[in-house]
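Trainee: Sharing a sequence plus its predicted fold:
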Amino acid sequence: MSGIARRGLLSGGAAALAGAAGAGIGGMVRPYPAAAASRSKARAGAVPGRPVVVTPHDARYPDLVRGNNRRWTGSPGAVHLVSSTDQVVDAVRDGVRDGRRLAVRSGGHCYEDFVFNPDVETVIDMSEMRAVYYDEDRSAFVVEAGATLFDVYLTLYRLWGVTLPGGLCHYVGAGGHLSGGGYGMLSRLYGLTVDHVYGVEAVVTDGKGGTRSVVATRDADDPNRDLWWAHTGGGGGNFGIVTRYFLRTPGTAGRAPAAQLPKPPAEVLLHDVSWRWSDLSERSFHRLLQNYGTWLEGHSDPDSPYAGLYSSLNLSTVASGEISLSTQFDATVPDAERLLERYLNALTEGVGAAARPASVAAGELRPSADRFAPRRSPWLLATRNTGAYAWTRSADYKSAHMRTGFPDDQIAAIHRHLRSAAGGPGDLLQAITYGGRINAVRPGATAVAQRDSVLKLQYQCYWEDPAEEARKVSWLREFYGEVYAGTGGVPVPGEVTDGCYVNYADVDLSDPRWNTSDTPWHELYYKDGYARLQQVKQRWDPSDTFRHGQSVRLPAG
């Protein structure tokens, strides 16, 4: 038994034009029109039927023209805080009529300047549209696009005992998270969020000044089905503004609401452990990463007894002092403690360095020293306590999907850059378990193209002082570029890597200085699905009203 076992036995979405994140907690269980009307009347300064409009002379303006990433600040002429689909239709119609560039903001978790940049003239803020309820007519749960993930978790679980396998960051909004193919701690067990999206309500334009809302579902005979498909991983800011999602797991039509979405485990096992950099030789580091990847290659089948396991290997810089592992496991599985022990033993075999309680924050995660001995927790309490919360720093991010574990040359490059003096405290590479039920869905069934990965990677750096930006961004670019030096500086789809995650938007993928491969940015995100997304774009947004730095382009010609 390992030292760990003897001591006893976890993404966003982009806040872009497909309906991005909101803030605040508190879902509603009412028919949609009543819910929207009650909120509209309750908002201070609101005129019934009209949004609150904030302009640069308003004291609220500075807080509404920046997102979670303080790197980006906008200067639009107005921010429209909408509270109904009709208000979104009006705001889009007015913007199209006046020729104004539109963007959408709620929680503001877009990693790039797709919302907050000098070209945007009107921001449509979705944060007042955050209801979560059940629609009897459509026999589906409804999540408004401004609802935060914790809005969704709290309401679905308290009222129906179900959940959505979404992300860790509580204040990410449902709009952008779902449209980009959001994932989270229960995704190996239940798939991606989009695997449970039955339909969307979206505000679209016809290229002739006409603006309307439409509902598109996965029903085979739905004439709008292509619009539903595009929002199951096609990313935000491409086709229209999502105002509502309809959620229902395939095959559950006609069942009671409590049987139409996944039920989370009643209890989970939580475990955090760390290794001091001062105790890690290069060989030890190499063995740990090698073990992690090898284990995932062998335990990522949809029916694996480890489908309920989520781990994040937080490879922080040497300046952070330690690297850590955060794990959540379904405690209702038979012999859960023994299975977790076997997992931990496999990861630490041959590493040599002593495991210690985790004590350093890893990006947006806060490992807990009191989980050094794995502990049981009710699922909702664990979700509340382990989730990443909102932060206000400047940051840069990059991503990769891995079909296998780490090759030796990648491990060497990772080790070299994490030990570089250029990497500061809090900067890291997060290696997250993937696969399981995610890989049970065939590519093409949704717009998420990566359906056989075993790892998802997020490269991260943070800073407070604007003077640090150039140095920090340069470090991350060089780090990423060297790891994928053999494929032009980016994780080109192939035997080992499988492209990038659209919710971790990265404009460097479009820049030939940093992407020297023959693979364009859209293939890194969407692979062969891009041409299909372009056809959806042509049908639903022929005038390219909804666009940003990496939006789906209209077909040539």
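Mentor: Looks like it arrived, so ask away.

Trainee: only C-alpha atoms for contact and neighbour calcs from this point on.
Mentor: OK.

Trainee: moving C-terminal of the helix ranked longest in the chain, what's the next helix or strand?
Mentor: Across the chain, the longest stretch assigned as helix under DSSP state H is helix 282-298. Downstream of helix 282-298, the first helix or strand assigned by DSSP states H and E is strand 309-316.

Trainee: so where do the helices sit in the stretch 201-350 of the chain?
Mentor: 225-230, 282-298, 336-348 (DSSP state H, counting those that start in this stretch).

Trainee: who's in contact with residue 552?
Mentor: Residue 552 makes contacts with 238, 522, 530, 533-534, 537, as judged by C-alpha atoms under 8 Å, 6 or more residues apart in numbering.

Trainee: Let's have those in TSV, adding secondary structure.
Mentor: Listed next are the contacts of residue 552 as TSV, based on DSSP: H, G, I helix; E, B strand; the rest coil:
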residue	secondary structure
238	coil
522	helix
530	helix
533	helix
534	helix
537	helix
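
Trainee: Compare these and tell me which is most surrounded.
Mentor: Highest neighbour count within the contacts of residue 552, by other C-alpha atoms under 10 Å: residue 238, with 28 neighbours.

Trainee: ok, back up a step: now the two most distant members of the contacts of residue 552.
Mentor: 522 and 537 (14.0 Å; C-alpha to C-alpha).

Trainee: hang on, the earlier thing: okay if I get the contacts of residue 552 as TSV plus distance to residue 266?
Mentor: TSV is the format used below for those (distance: C-alpha to C-alpha, whole Å):
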residue	distance to residue 266
238	38
522	40
530	39
533	39
534	42
537	42
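
Trainee: Kindly indicate which of these lies nearest residue 326.
Mentor: Set against residue 326, the nearest of the contacts of residue 552 by C-alpha to C-alpha is residue 522 (31.8 Å).

Trainee: For the closest one, give its distance to residue 342.
Mentor: Counting by C-alpha to C-alpha, to the nearest Å, the separation of residue 522 from residue 342 is 40 Å.

Trainee: And for residue 82?
Mentor: Counting by C-alpha to C-alpha, the separation of residue 82 from residue 342 is 51 Å.

Trainee: Between those two, which is the more surrounded one?
Mentor: Shown here are residue 82 and residue 342; by other C-alpha under 10 Å, residue 82 has more neighbours (27 against 14).

Trainee: residues contacting that one?
Mentor: 50-52, 88, 124-129.

Trainee: switch the cut-off to 7 Å
Mentor: 51-52, 88, 124-126, 128 (C-alpha atoms under 7 Å, 6 or more residues apart in numbering).

Trainee: then this one, side by side with the first:
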Amino acid sequence: MNSSKTLLLQIVIFSIFFSSGSISNPTLASADSSEEFVDCLSKESKIPSWLVHTTSSSSYTSILKSSIRNPKFLNTTASAEPVCIVTPSETSHIQAAVVCGRRHGLRVRVRSGGHDYEGLSYRAEDRGERFAVVDLSGMRSVSVDAASGTAWVQSGATLGELYHAVWRHDPRLGFQAGVCPTVGVGGHFSGGGFGMLQRKYGLAVDHVVNATLVDARGDLLDRDSMGEDLFWAIRGGGGESFGIVVSWHIKLAPVPPIVTVFDIVRSPDHGAIDILTKWQEIAPKLPDDIMVRVIIEPQNVNFEAMYLGTCDELLPLMHLRFPDLAMNRTDCNEMTWIESIPYIHLGRNATVDDILNRTSISRVNTKNRSDYVRDPIPNHIWKKIFAMSQQVTKFGEFQMYMDPYGGKISSIHESATPFPHREGVLYNIQYITYWQGEANGTEALKWSRDLYEFMEPYVSKNPREAYVNYRDLELGRNKLVDGISSYDSGKAWGKRYFRDNFERLAKVKAKVDPDDYFRNEQSIPPLLN
């Protein structure tokens, strides 16, 4: 991986190469400026033509749709689509996209895995906006140093590719990130990144020790050259606000030779609501070697868990601490940690190599929202929630994913990274509403809003918190003032994602990108004097 000296040399060379053109403050791009941007990439930057896909290219549509995970965004006429997609194969291509974009008044958006819940990494809400996309899917190398227990991973890699590479080098090592193997590393880390190891080891960004980033001038920086404020901001401050993170240096985590996974399903008619009510207080207080999350559907409650040890060790623990779940030996599924990744997400017949499959798209449209719970929700409220969920079958499906906190994720101070949802959180909720047919899903979205409104008295307050990686435009959108995203309008959603860290993020933004080159509908606005 590049040393600071090598990075400095690249910066100097790149700056000299583009010194013939000034970097202007981008405005709304015209068709001519879009053509000039493409010419700049090919003629001055020498980016190979097969890495630049314009709307007239035969490859454009397939590249654009290649990592759109939500079918409702496949209808590209409903919003602005990019005038060009750059698929870089090396860092200098990313730098060129930024420098050429600034020179010719064309902003860039960036995507890695495409799991952006509002699709803002590849589309714009304003039909008149013109922009390019830097698609990092071709930059996905993973370099593991098992001796030091670290790895460098490029932002275009998926979590599955990261886990697989670590396992190949040393099966005693793993990493604390999400359960979905097709999620891109770049977006996942940018928002925090949690999963089945969060109670033992915390977030993905709690273990990022360095990064390389292309900033708003096209310069390539590492932790030393970007400074601690910017390094703090990119580890949880959300993607597409401060620059393009090319790669991440992460500290890996030890995993035991055997983990135990169980999946216990209970129906409301068989005590599910009573067990769920008790789970709220039990799960965050269990030893941090076990994670018991909950998946709620209209007919069932699924208690899904992973324990860092054997079934013989787990059974007495569960009988003592969570007897109402009535777990028994037949519920145990012992396996290696790497086998638990496909097992949990893809099912018991999936293989380790299946997590390398990058092609994943939902068959139905989805709307995702989130909450944090700091006080247990009463039993009678859970009964009402289940009663409401029965309405979903009229138009689609519904799930609530709930991940318990406690352990490492809660012991780190909320100002240590931009991700603030730490001490005092019992669990987070992700609401997912599914429907088929029309993309706007009028009935499904109304039900989703009604449930979200119903939950308000029972979740976190002042602010009502949300997770930035479960991006939700119904929390608010940026408004422009003199061509710059307004800090005051950003507070509507920013305080929910980042609490008191939002102001610090906006100050970092003002320092490193004061003219707001990297922006979308929910990017960090600069807090200017």
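Mentor: Perfect, I can see it now. It should be emphasised that the depicted structure is a prediction, and the values quoted were computed from it without experimental measurement.

Trainee: How about the secondary structure of the most centrally placed residue in structure 2?
Mentor: In structure 2, the C-alpha nearest the mean C-alpha coordinate belongs to residue 188, at 3.1 Å (C-alpha atoms, centre = their mean). With three-state DSSP as the basis, residue 188 of structure 2 sits in helix.

Trainee: what does it align to in structure 1?
Mentor: In structure 1, the residue equivalent to residue 188 of structure 2 is residue 177, according to TM-score structural alignment.

Trainee: now its match: how far from residue 166 of structure 1?
Mentor: The value you get for residue 177 of structure 1 to residue 166 of structure 1, if C-alpha to C-alpha is used, is 8 Å.

Trainee: next one: residue 347 of structure 1
Mentor: Distance from residue 347 of structure 1 to residue 166 of structure 1, by C-alpha to C-alpha: 26 Å.

Trainee: hmm, back to that, report the buried residues of the longest helix of structure 1.
Mentor: Within helix 282-298 of structure 1, the residues scored as buried using 16 or more other C-alpha atoms under 10 Å are 284-297.

Trainee: Tally up the residues packed near residue 6 of structure 2, please.
Mentor: Residues lying near residue 6 of structure 2 (other C-alpha under 10 Å) number 10.

Trainee: helices or strands next to the helix or strand that contains it in the packing?
Mentor: For residue 6 of structure 2, the host element (DSSP H and E) is helix 4-17. In this structure, helix 4-17 of structure 2 makes packing contacts with strand 220-221, judged by 3 or more C-alpha pairs under 7 Å, 6 or more residues apart in numbering; DSSP states H and E.

Trainee: I'd like to know how far residue 41 of structure 1 sits from residue 434 of structure 1.
Mentor: As judged by C-alpha to C-alpha, residue 41 of structure 1 and residue 434 of structure 1 stand 44 Å apart.

Trainee: out of these two, which sits in the more crowded spot?
Mentor: Taking neighbours as other C-alpha under 10 Å, residue 41 of structure 1 and residue 434 compare with residue 434 leading, 31 against 14.

Trainee: Quick check: that one touching residue 454?
Mentor: Yes. Between residue 434 of structure 1 and residue 454 a contact is recorded at 4.6 Å, counting by C-alpha atoms under 7 Å.

Trainee: What's residue 332 of structure 2 aligned with over in structure 1?
Mentor: In structure 1, residue 332 of structure 2 lands on residue 374 (TM-score structural alignment).

Trainee: what do you get for residue 118 of structure 2?
Mentor: By TM-score structural alignment, residue 118 of structure 2 lines up with residue 112.

Trainee: what's the neighbour count on the closest residue to its match other than its chain neighbours?
Mentor: Among residues not flanking residue 112 of structure 1 along the chain, residue 505 sits closest, at 6.2 Å (C-alpha to C-alpha, 6 or more residues apart in numbering). Residue 505 of structure 1 has 25 neighbours, counted by other C-alpha under 10 Å.

Trainee: okay, and stretch 10-24 of structure 2 goes to which residues in structure 1?
Mentor: Going by TM-score structural alignment, stretch 10-24 of structure 2 lines up with nothing in structure 1.

Trainee: How about stretch 86-98 of structure 2?
Mentor: Using TM-score structural alignment, stretch 86-98 of structure 2 pairs with 80-92 in structure 1.

Trainee: hang on, isn't residue 169 of structure 1 packed against residue 389?
Mentor: Yes. Between residue 169 of structure 1 and residue 389 there is a contact at 5.6 Å, judged by C-alpha under 7 Å.

Trainee: Of these two, which one has the most company?
Mentor: For residue 169 of structure 1 versus residue 389, neighbours defined as other C-alpha under 10 Å are more numerous around residue 169 (23 against 16).

Trainee: Contact partners for the more buried one?
Mentor: Counting by C-alpha under 7 Å, 6+ apart, residue 169 of structure 1 touches 387-389.

Trainee: show me what contacts residue 397 of structure 1?
Mentor: Residue 397 of structure 1 neighbours (C-alpha under 7 Å, 6+ apart): 458-461, 504, 506.

Trainee: counterpart of it in structure 2?
Mentor: By TM-score structural alignment, residue 397 of structure 1 lines up with residue 368.

Trainee: what's the helix or strand for that match?
Mentor: Using DSSP H and E, residue 368 of structure 2 maps to strand 365-373.

Trainee: Beyond that strand, next helix or strand please.
Mentor: Downstream of strand 365-373 of structure 2, the first helix or strand assigned by DSSP H and E is helix 379-389.

Trainee: And that following helix, how far out from the chain middle?
Mentor: 29 Å (C-alpha atoms, centre = their mean, to the nearest Å).

Trainee: Would you mind getting the average deviation of that helix from structure 1?
Mentor: With mean C-alpha distance after the TM-score superposition for structure 1, helix 379-389 of structure 2 departs from structure 1 by a mean of 3.4 Å once superposed.

Trainee: ok and that helix relative to helix 272-282, angle-wise?
Mentor: Calculated by axes from the mean of the first three to the mean of the last three C-alpha atoms, to 10 degrees, helix 379-389 of structure 2 forms an angle of 120 degrees with helix 272-282.
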